[in-house]
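Student: following is a predicted model, sequence given first.
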Amino acid sequence: MNAVIIEDEKLAAQKLESMLSKIQPSLKIIKLMGSIEEAVEFFQNEVQVDLVFLDIHLSDGSSFNIFDQVEITAPIIFTTAYDEYALKAFKVNSIDYLLKPIAQSDLRAALDKLMNISANGSSNDIEKLITAFRTNQAAHKQRFLLTYGSQIKSIRTEDTAYFYADNKMVFLVNQDGHKYVTDETMDQIEAVLDPMEFFRVNRTFLIGINSITKMNTYSRSRIKIDLVPACEKECIVSTEKCADFKRWLGK
């Protein structure tokens, strides 16, 4: 079997290739690619492959844009660090996915499932997957309705810098530095935000990518973040979140 890996993180691609060589020695990786442009050029040359490993978020955009330009008939196993984007769509459409960091047991199970699908003559319905993915994307919250004194305000998500919890209350801070009390919990807010734009660095802070002005190493390999607008509370990435936070920053 010939396969390709489309992944913009070189170390992640190399690790996946190494794992595959141990689990499925007969599977040959004929090409490593890191962008939509490179993948489109590859498939436009009518190169035949038996399997594609595809990261959802590439250096030049969503990998779903590949399907707008070329047809891929080979089975696809998607990889993602952001399960909010993918899990529902994949489960509904019986498409295999691997959640990063990829575990060897999950990779083996995905390959076994793929073999069963092939044996039964089933195929991936990529159009349904793309529709489900984009519907899920569009479902991210666009505005927050908040009370400010005696007024009710509608704050656009794109104008929001970050959220933080203090004294059992959750605050939204917009890019102008105004602070509003929300009626939702941090978990509820996290569930409706675009995970490409916002990240929960600890139990207290959920920050937007554009709110980061400075980062420094902190004790126990943690990261201290200076936010803009400035916040009276310290924002420190928890130890268990550091690896995912660094991956998020690189997307």
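Tutor: Great, that's in hand.
Student: make it CA atoms for all contacts and neighbour counts henceforth
Tutor: Fine.
Student: how about I117, nearest residue that isn't a chain neighbour?
Tutor: Leaving out its chain neighbours, the residue that sits closest to I117 by C-alpha to C-alpha, 6 or more residues apart in numbering is S123, at 7.1 Å.
Student: wait, doesn't that neighbour sit right on P75?
Tutor: Yes - the criterion here is C-alpha atoms under 8 Å, and S123 meets it with P75 at 7.4 Å.
Student: these two: which has the busier surroundings?
Tutor: The neighbour count for S123 versus P75, taken as other C-alpha atoms under 10 Å, is higher for P75 (21 against 15).
Student: and T217, how far is that from T239?
Tutor: Per C-alpha to C-alpha, to the nearest Å, T217 is found 11 Å from T239.
Student: okay, one more to line up with it:
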Amino acid sequence: MKVIIIEDEAIAADRLEKQLNEISPDMKVLAKLGSIKESVKWLTTHSADLIFLDIQLSDGLSFSIFEQVQVQTPVILTTAYDQYAIKAFQLNSVSYLLKPIRKSELMESLQKFQSLRTAFNINFDHLVSMMQSMQPTYRQHFLIQVGEKFRQVQTDEAAYFFAAHKAVFLRTFQGKTYPLDLALDALEQSLDPARFFRINRKYLVSMQAIAKMIAWSRSRIKIELAPPADDSQDTIVSIDRAKDFKDWMDT
């Protein structure tokens, strides 16, 4: 059987290919594609017996591939989405594998595919609509008063947020600091967790603002920010957040 893997994480794609080869040595992975653009180009001139499709690629939802090129190949979705999304897939008779993919579950999906191929043909128009409705919306900007004037600061401009003197401040990548009428807890809930992380009680930082990470005492991590924090001792990742921080930086 000839398959393709559409997955933007090279390690995950290699792992899946290895698992497939262990299950069925005669299975051939024709291509490992990491983006919508790359996938559309390949599928325009090639075909396969089965597609393993990651839902979220670096350039968008992978379902948009099928809006640009007509594909009749059955699909098995691979996803890291939470249980609410999984339930939605089940209700829509979608075959899926939850990351990290287990070999036993992969084998079960392949056996199901061999016995009931038609169940793997997916209504992508319906799924696109479903997934778009499930996409969370995050804060895009802040309205800040500077003297008698107001200024809109885009979230992309924020290097980090910090608590000091019983107030919360936003510091931009240009080093400008603005007071906010928001608590860090509320900010944490409103920002994209893929981009911002609460390292401790005082700091909520953008991944792009992390200039250096240093191993610290008691398995903690000290980070250096750019622009620099007022007190470098305040930018130590708390013990209870250290593992989550490492996972966040490794995704």
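Tutor: Thanks, I have the structure now. Bear in mind that the values here come from a model prediction, so they are computed numbers and not experimental data.
Student: doesn't the residue nearest to I117 of structure 1 lie inside a strand?
Tutor: No - secondary structure of S123 of structure 1 (DSSP: H, G, I helix; E, B strand; the rest coil): coil, not part of a strand.
Student: show me what whatever helix or strand F90 of structure 1 lives in is packed against.
Tutor: For F90 of structure 1, the element it lies in under DSSP states H and E is helix 83-93. On a contact count with 3 or more C-alpha pairs under 8 Å, 6 or more residues apart in numbering; DSSP states H and E, helix 83-93 of structure 1 meets helix 126-138.
Student: what's the helix it packs on in contact with?
Tutor: 64, 85-86, 89-90, 93, 95, 194 (C-alpha atoms under 8 Å, 6 or more residues apart in numbering).
Student: kindly recompute the last result at 7 Å.
Tutor: Helix 126-138 of structure 1 is contacted from outside by 64, 85-86, 89-90, 93, using C-alpha atoms under 7 Å, 6 or more residues apart in numbering.
Student: just stretch 79-95 of structure 1 next, same as before
Tutor: By C-alpha under 7 Å, 6+ apart, stretch 79-95 of structure 1 touches 54-56, 96-100, 124, 129, 132-133, 136-137, 195.
Student: mind listing what's buried in it?
Tutor: 79-82, 84-87, 89-90, 95 (16 or more other C-alpha atoms under 10 Å).
Student: again with stretch 41-55 of structure 1
Tutor: For stretch 41-55 of structure 1, using 16+ other C-alpha under 10 Å, the buried residues are 43, 49, 51-55.
Student: ditto for stretch 176-189 of structure 2
Tutor: Here stretch 176-189 of structure 2 shows 179-180, 184, 187-188 as buried, counting by 16+ other C-alpha under 10 Å.
Student: of the residues you listed, just say which sits nearest to Q70 of structure 2.
Tutor: Each of the buried residues of stretch 176-189 of structure 2 was scored against Q70 of structure 2 by C-alpha to C-alpha, and E188 proved nearest at 40.8 Å.
Student: would you mind measuring from the closest one to Q83 of structure 2?
Tutor: 22 Å.
Student: repeat that for V71 of structure 2.
Tutor: Distance from V71 of structure 2 to Q83 of structure 2, counting by C-alpha to C-alpha: 28 Å.
Student: can I assume L107 of structure 1 sits in a strand?
Tutor: No - in this structure, L107 of structure 1 is helix, not part of a strand, as judged by three-state DSSP.
Student: no more questions from me, cheers.
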